[in-house]
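Participant: sequence and computational prediction follow.
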Amino acid sequence: METETTFSHVAPPIFDGDNYQAWAIRMTVHLEALDLWEAIEEDYDVPPLLANPTMTQLKTHKERKTRKSKAKAYLFSTVSSTIFTRIMNLKSAKDIWDYLEKEYQGNERTKNMQVLNLIREFEMLKMKETETIKDYSDKLLG
């Protein structure tokens, strides 16, 4: 008997504040596969139903409203509790996504400063006379 694994059973990536870029790519793909990315990317408003809506209008209204709620719930469930406390008062999935991007991706200047700091740190690593080659190489790899 074969068992079929659906995508909904794949655990979404959890973000704990480290490696935002990788998490954002994985999360985007995850939300696209669940047909929820549109709610974040477009941040559309769901207009109220008109008087005497058709069944199609009712269905479309409910789907669009549900998609927004699901996207927000997914974002809440894929962050650590520390990050959740920072985003729990945001109103939409788009607001949450934008906050995380702004907070953790950083701007170009910040990235350049981090690169310069890492280069400087690497250049300052010198082998001490008391260190073995193995100790020094372990320190470099660390």
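Facilitator: Received it, and whenever you're ready, just let me know what you need.
Participant: only C-alpha atoms for contact and neighbour calcs from this point on.
Facilitator: OK.
Participant: buried residues of the lengthiest helix in the chain, list them for me.
Facilitator: The longest helix of the chain (DSSP state H) is helix 55-77. For helix 55-77, the buried set under the neighbour-count rule, 16 or more other Cα atoms under 10 Å, comprises 61, 64, 65, 67, 68, 70, 71, 72, 74, 75, 76.
Participant: the third one against residue 46, yeah?
Facilitator: Same thing as residue 65. Yes: the criterion here is Cα atoms under 8 Å, and residue 65 meets it with residue 46 at 6.3 Å.
Participant: for my notes, confirm residue 48 occurs in a helix.
Facilitator: No: Residue 48 is assigned coil when assessed by DSSP: H, G, I helix; E, B strand; the rest coil, not a helix.
Participant: let me have the buried residues of helix 55-77 in TSV, extended by distance to residue 13.
Facilitator: What follows is the buried residues of helix 55-77, written out as TSV (distance: Cα to Cα, whole Å):
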residue	distance to residue 13
61	29
64	24
65	24
67	19
68	19
70	16
71	14
72	15
74	10
75	10
76	12
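Participant: ranges for the strands of this structure?
Facilitator: Here the chain has no strands by DSSP state E.
Participant: use this one as the comparison:
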Amino acid sequence: MNLNVGLEGSSITRPPFFDGNNYSFWKTRMEIFLQSLDYQLWHIIVNGPRMPTRTIEGVVSLKPENEYNDNDFRMLQLNSKAKHVLFCAVGPNEFNRISLCDTAKEMWDLLKVTYEGTNQVKESKISMLVHEYELFLMHDNESISDMFTRFTTIVNSLKNLGKNYSNQELVRKILRCLPRNWTPKVTTIEEAKDLSTLPLEQLLGSLMTHETTMKSHEHVETKKKKTIALRASREESESDEDDDIVLISNQFKKFLKSQKGKKVFKKKFPQEEESSKK
């Protein structure tokens, strides 16, 4: 386990650390870090350093070092600073990979090709992610928050590869991916909101609020069903008890009748009964 991964999050002056895993995540964070540190650093990494030049009789050539001015030294220093930041942001394996590069742009591009691939590989990844995006649906029993996390992972991966969707496209895709029981809510949003200007985060908030309401109603309905089931069970139990009482009562009445018949027989024929005993 690399301890730098845990340490870098504790300081805004420490660059995001890259250990060879999750390049897209690191790349996005590194871009923001460099831009916040000095936007010229990011410009140099994207476009390469501006080497000091001079023009003599219409011919442009590199300046000899003894003719450098303060601005020339600053531009060269920015390239070294950008290289230093990149070196501090990578582990030993990546350091060895980029250590022979002369400019920060070469270092950045080498990492990009290594982990994103060539244009052909990149297009293949984009095609796969676009297919995943187009087939994206909310899973059964999945929360809006979890669904949105999966969705943004796909969208961000595409964005890192240069494939972008407009806010309107993302909003419509989210609405299309919802299950059938969300249809009334989707219809309400489409009728009440202008989807071309509806912010994605506002849509998310609206869906999460509706989800909470739905869960609350489901909870109430579940309690009602349990109460009805319990009441029915009690009534059935009481009914069974009543049936048992009626059955016992009927059996007892039959018993009394049978005993009464025996007593009448004894009263009418007492001598015969005694002689039969003898």
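Facilitator: Noted; the coordinates are in hand. Predicted, not measured: the structure shown is a model, and the values here were computed from it.
Participant: out of the buried residues of helix 55-77 of the first structure, which is nearest to residue 110 of the first structure?
Facilitator: residue 75 (25.1 Å; Cα to Cα).
Participant: contacting residues for that closest one?
Facilitator: Residue 75 of the first structure is in contact with 93, 96, 97, counting by Cα atoms under 8 Å, 6 or more residues apart in numbering.
Participant: hang on, the earlier thing: how far away from the center of its chain is the longest helix of the first structure?
Facilitator: Relative to its chain's centre, helix 55-77 of the first structure lies at 19 Å (Cα atoms, centre = their mean, to the nearest Å).
Participant: for stretch 114-133 of the second structure, same thing?
Facilitator: The chain centroid and the centroid of stretch 114-133 of the second structure are separated by 21 Å, computed with Cα atoms, centre = their mean.
Participant: now do stretch 246-262 of the second structure
Facilitator: 73 Å.
Participant: just stretch 133-142 of the first structure next, same as before
Facilitator: The chain centroid and the centroid of stretch 133-142 of the first structure are separated by 33 Å under Cα atoms, centre = their mean.
Participant: so who does the residue most central in space within the first structure touch?
Facilitator: For the first structure, residue 24 is the residue whose C-alpha lies nearest the centre (Cα atoms, centre = their mean; 3.9 Å). Residue 24 of the first structure makes no contacts at all, as judged by Cα under 8 Å, 6+ apart.
Participant: and it, what pairs with it in the second structure?
Facilitator: Matched to the second structure by TM-score structural alignment, residue 24 of the first structure sits across from residue 27.
Participant: for that match, give its distance to residue 15 of the second structure.
Facilitator: Between residue 27 of the second structure and residue 15 of the second structure the distance, using Cα to Cα, to the nearest Å, works out to 11 Å.
Participant: same thing with residue 200 of the second structure?
Facilitator: Here residue 200 of the second structure is placed at a distance of 30 Å from residue 15 of the second structure (Cα to Cα).
Participant: who has more neighbours out of those two?
Facilitator: residue 15 (22 against 17; other Cα atoms under 10 Å).
Participant: what about the spatially closest residue to the more buried one that is not a sequence neighbour, neighbour count?
Facilitator: Closest residue to residue 15 of the second structure apart from its sequence neighbours, by Cα to Cα, 6 or more residues apart in numbering: residue 89 at 5.5 Å. Using other Cα under 10 Å, residue 89 of the second structure has 21 other residues around it.
Participant: mind checking the longest helix of the second structure?
Facilitator: Ranked by number of residues, the top helix in the second structure under DSSP H is helix 200-268.
Participant: now do the buried residues in the helix or strand just after that one.
Facilitator: Going down the chain from helix 200-268 of the second structure, the next helix or strand is helix 270-277, by DSSP states H and E. Applying a neighbour-count criterion of 16+ other Cα under 10 Å, helix 270-277 of the second structure contains no buried positions.
Participant: likewise stretch 49-64 of the second structure?
Facilitator: Neighbour counts using 16+ other Cα under 10 Å place 49, 52 of stretch 49-64 of the second structure among the buried residues.
Participant: and for that stretch, what are the contacting residues?
Facilitator: So stretch 49-64 of the second structure is contacted by 44, 68, 72, 75, 76, 79, 103, 105 (Cα under 8 Å, 6+ apart).
Participant: aligned partner of the fifth one in the first structure?
Facilitator: Correspondence of residue 76 of the second structure to the first structure, assessed by TM-score structural alignment: residue 65.
Participant: show the contacting residues for that match.
Facilitator: Counted by Cα under 8 Å, 6+ apart, residue 65 of the first structure has contacts residue 46.
Participant: so what's the residue count around residue 90 of the second structure?
Facilitator: 19.
Participant: so who does it touch?
Facilitator: 17, 18, 19.
Participant: could you check how far residue 266 of the second structure is from residue 259 of the second structure?
Facilitator: Counting by Cα to Cα, the gap from residue 266 of the second structure to residue 259 of the second structure is 11 Å.
Participant: can you show me the helices along the stretch 51-200 of the second structure?
Facilitator: 70-88, 92-98, 104-116, 119-134, 144-160, 167-177, 183-192, 200-268 (DSSP state H, counting those that start in this stretch).
Participant: average offset between the second one and the first structure?
Facilitator: Read that as helix 92-98 of the second structure. By mean Cα distance after the TM-score superposition for the first structure, the fitted helix 92-98 of the second structure averages 0.9 Å away from its aligned residues in the first structure.
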